[in-house]
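Asks: Sequence and predicted structure below; questions after.
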Amino acid sequence: MAPSIKEGTIPFDYPSAGKQCETWYKIVGDLSSGITPVVTLHGGPGISHDYMIQFSDLYELYGIPVIFYDQLGCARSTHLREKAGDETFWTEELFVAELNNLVEKLGVAEKGYDVIGHSWGGMFGSTWAGTRPKGLRKLVLSNSPAFMKGWTDAFGRFLEEMEEPYKSVIVKAEREKNWDGENMEEAMMAFMKKHSAKVMPPEFFKSFGFLKEDDTVNMTMWSGPSEFHVLGGLRDWTSAEKCKSIEVPTLVINGVNEGASDEAIKPYLDGIKGVKYVKFHNSTHCPLYEEKELYLKTIGEWLLEK
């Protein structure tokens, strides 16, 4: 029997937004089943939840209800293009407030819930978890750096090792600050297949398609057009101290040759008490695609452990 699926929006009142906002969500499974649901935090910032939709299999395989949502400024949630470039608005605190509002309005804060954060989702998920939020039971930080410099250092090494002619194309674009140059798209696709996702299903491109429609969040917070230098508000971001306050069981995951390198995740492993660490040796940044069966088994069984 197909799982029940519920979609909707919840109001999110954030005074500095200047208007009433809404967060779009999707629930796969029954929140009243008695099994602790898991909330997924997508990456980006500025893409959508779609690339994570295969986490729906946690319900099929283990009966775990899964909650997806599009973060503010992304895809189906409220857009605020008028806030483009405003680093005082597009902050980690905004997305923490939105997540707290989501779990409260969906009624899971009272009953308890788990969280899976991937990439940027795990970044702000780690600092949010350090505030000891109500109802949080377990936390998964998947392919998420603990500090921004760890990510950019890894990408810098990968660029140095990139084969020609792709390396020269990217280096030239970075030097001239012209990322629309000839062959740039082909060069970046070759880079991503080595360091982001060796397998790219349609939902991967769907998430990034939303970024093309509205790049407000990404341009303000992350890289702008560059993938190798974080120029936005997250350029000095770190969770190295805040993650030490996490008190719930935490699973940290990474792959090989990815931005969330062993060095980039080390503060999580050193700072979070009782942390469990799993490395996927046949994956880069997206083991959900590259080693899907083992990845979902690892997470599903760990979430169900007492």
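Replies: Noted; the coordinates are in hand. Numbering: from 1, shown residues only.
Asks: going forward, measure contacts between C-alpha atoms and count neighbours the same way
Replies: Noted.
Asks: give me every residue that touches G181.
Replies: Contacts for G181 (Cα atoms under 8 Å, 6 or more residues apart in numbering) come out as A173.
Asks: same check, this time on the one 3 residues further on
Replies: When the contact criterion is Cα under 8 Å, 6+ apart, the partners of M184 are V169, I170, A173.
Asks: Sticking with the first one, tell me its helix or strand.
Replies: Taking DSSP states H and E as the definition, V169 sits inside helix 166-176.
Asks: and here's the other structure:
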Amino acid sequence: MSTITTGTAAFHDAETWYRVTTPDEPREGALPLVVVHGGPGMAHDYLRNLEALADETGRTVVHYDQLGCGRSTHLPDAPVDFWQPSLFVSEFENLVAHLGLERYHLLGQSWGGMLGAEIAVTTPDGLASLAICNSPASMQLWVEGAAELRDQLPTDTQEALARHEADGTTTDPEYLAATQAFYERHVCRVVPMPQDFVDSEEQMEAEPTVYHTMNGPNEFHVIGTLRDWTVVDRLPAITTPTLVVAGEFDEATPATWQPFVDGIADVRSHVFAGASHCSHLEQPEEFRAVVAPFLAAHDELRDAARAS
């Protein structure tokens, strides 16, 4: 069994909470993996099952809650323009420095993959590999993909979504029920939702500042500060080996993540048949079986040790 420790890293006038899973039998040269959650504001809980990679691959796995959610400092009174991708890039860099990680892998899911791309375009010295999971390269592509998926919902569900969005009544039970129908098709196809996902969602609903400010009321009605976000034109700057994965029924449709494949020089991709946005919850063993060899192939310290 692995060992779990938790702590906080000071960041500006706040704190970033983190959880470190250390394998009892570390594999020589296996670089740590930092897992970056989505939302924004979803907290790490729904990605917790990736800690299994610690014992399975002999590497340390780091989870953390980004500023404004989970167990990190909440800032409900922060101004709208405070919540920018650059804030979370700085927070990630601060956490890596706090933990003393000289070389590491980064796996980001959904918004976490978007943030991972933002980090990778800065070409940090310590980044050994990047896994972009279920993520769009631009929010315009995301919105277009979501519209296509909405058109496949039952007519009465589509009408309920459109009516309440037009009226600004997105907390109405009818609207929430229609949203759930979309989620069960394209966000997580495990019914009932896994408890880890429920835990992340409940903390976000209890204090939704980050999610509502940056995204909007739900996954497909994007009216927040991220609505014009794109990394497409900056992707050639990413020199890190990159893995792009998605689910067959993912709300991150193929058109949303194809720019990563087209724009990053050293890249490979994989689609999980039968899965959607939370591929790691729907097909956990298959997900780790794809990620683990990718990480092992880019454990540069291991390769350097062998060369010597």
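Replies: Perfect, I can see it now. Predicted model only: the values in this text are computed from it and were never measured.
Asks: TM value for the aligned chains?
Replies: The TM-score (TM-score structural alignment, normalised by the length of the first structure) is 0.92; 294 aligned residues with a Cα RMSD of 1.5 Å.
Asks: if we can go back for a sec, the helix holding V169 of the first structure maps to which residues in the second structure?
Replies: The aligned range for helix 166-176 of the first structure in the second structure is 157-167, by TM-score structural alignment.
Asks: Repeat that for stretch 265-280 of the first structure.
Replies: Using TM-score structural alignment, stretch 265-280 of the first structure pairs with 257-272 in the second structure.
Asks: Span of that stretch from start to end?
Replies: 14 Å (Cα to Cα, to the nearest Å).
Asks: And the strands in the first structure?
Replies: Ranges of strands in the first structure, per DSSP state E, are 5-12, 21-28, 38-41, 66-70, 113-118, 136-142, 250-254, 276-279.
Asks: what would the ones you listed look like in TSV with mean neighbour count and distance to Y289 of the first structure?
Replies: Shown next, in TSV, are these (neighbours: other Cα atoms under 10 Å; distance: least, Cα to Cα, whole Å):
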stretch	mean neighbour count	distance to Y289 of the first structure
strand 5-12	15	22
strand 21-28	21	19
strand 38-41	26	16
strand 66-70	26	17
strand 113-118	24	13
strand 136-142	25	13
strand 250-254	25	13
strand 276-279	16	15
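Asks: mind putting those in JSON lines, distance to F204 of the first structure included?
Replies: Output for these, formatted as JSON lines (distance: least, Cα to Cα, whole Å):
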{"stretch": "strand 5-12", "distance to F204 of the first structure": "20"}
{"stretch": "strand 21-28", "distance to F204 of the first structure": "17"}
{"stretch": "strand 38-41", "distance to F204 of the first structure": "15"}
{"stretch": "strand 66-70", "distance to F204 of the first structure": "14"}
{"stretch": "strand 113-118", "distance to F204 of the first structure": "13"}
{"stretch": "strand 136-142", "distance to F204 of the first structure": "16"}
{"stretch": "strand 250-254", "distance to F204 of the first structure": "18"}
{"stretch": "strand 276-279", "distance to F204 of the first structure": "22"}
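Asks: Minimum distance to I53 of the first structure: which of those has it?
Replies: Taking Cα to Cα, strand 66-70 is the member of these nearest to I53 of the first structure, at 7.8 Å.
Asks: Which residue ranges of the stretch 201-308 of the second structure form helices?
Replies: 209-214, 254-263, 279-282, 284-297, 300-307 (DSSP state H, counting those that start in this stretch).
Asks: which outside residues touch the first one?
Replies: Surrounding helix 209-214 of the second structure, the residues in contact under the criterion Cα under 8 Å, 6+ apart are 39-42, 68-69, 75-76, 80, 83-84, 204, 217, 223-227.
Asks: Equivalent analysis for the third one, please.
Replies: For helix 279-282 of the second structure, the external contacting residues (Cα under 8 Å, 6+ apart) are 46-47, 49-50, 134, 188-190, 194, 246-247, 272, 275-276, 287-288.
Asks: Apply 7 Å and report the result again.
Replies: C188, R189, V190, G247, A275, F287 (Cα atoms under 7 Å, 6 or more residues apart in numbering).
Asks: With the first structure overlaid, how far apart is that helix on average?
Replies: Compared with the first structure after the fit, helix 279-282 of the second structure shows a mean deviation of 1.0 Å (mean Cα distance after the TM-score superposition for the first structure).
Asks: The aligned partner of C69 of the second structure in the first structure and V217 of the first structure: what is the separation?
Replies: Matched to the first structure by TM-score structural alignment, C69 of the second structure sits across from C74. Computed as Cα to Cα, the C74 of the first structure to V217 of the first structure distance reads 8 Å.
Asks: And I246 of the first structure, by the same measure?
Replies: I246 of the first structure is 27 Å from V217 of the first structure, by Cα to Cα.
Asks: Output the contacts of helix 279-282 of the second structure as JSON lines; include the columns neighbour count and distance to A305 of the second structure.
Replies: As requested, the contacts of helix 279-282 of the second structure are arranged in JSON lines below (neighbours: other Cα atoms under 10 Å; distance: Cα to Cα, whole Å):
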{"residue": "C188", "neighbour count": "24", "distance to A305 of the second structure": "41"}
{"residue": "R189", "neighbour count": "21", "distance to A305 of the second structure": "43"}
{"residue": "V190", "neighbour count": "15", "distance to A305 of the second structure": "42"}
{"residue": "G247", "neighbour count": "26", "distance to A305 of the second structure": "36"}
{"residue": "A275", "neighbour count": "23", "distance to A305 of the second structure": "38"}
{"residue": "F287", "neighbour count": "19", "distance to A305 of the second structure": "28"}
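Asks: closest to L295 of the second structure among these?
Replies: When those are compared against L295 of the second structure (criterion: Cα to Cα), the nearest one is F287, at 12.5 Å.
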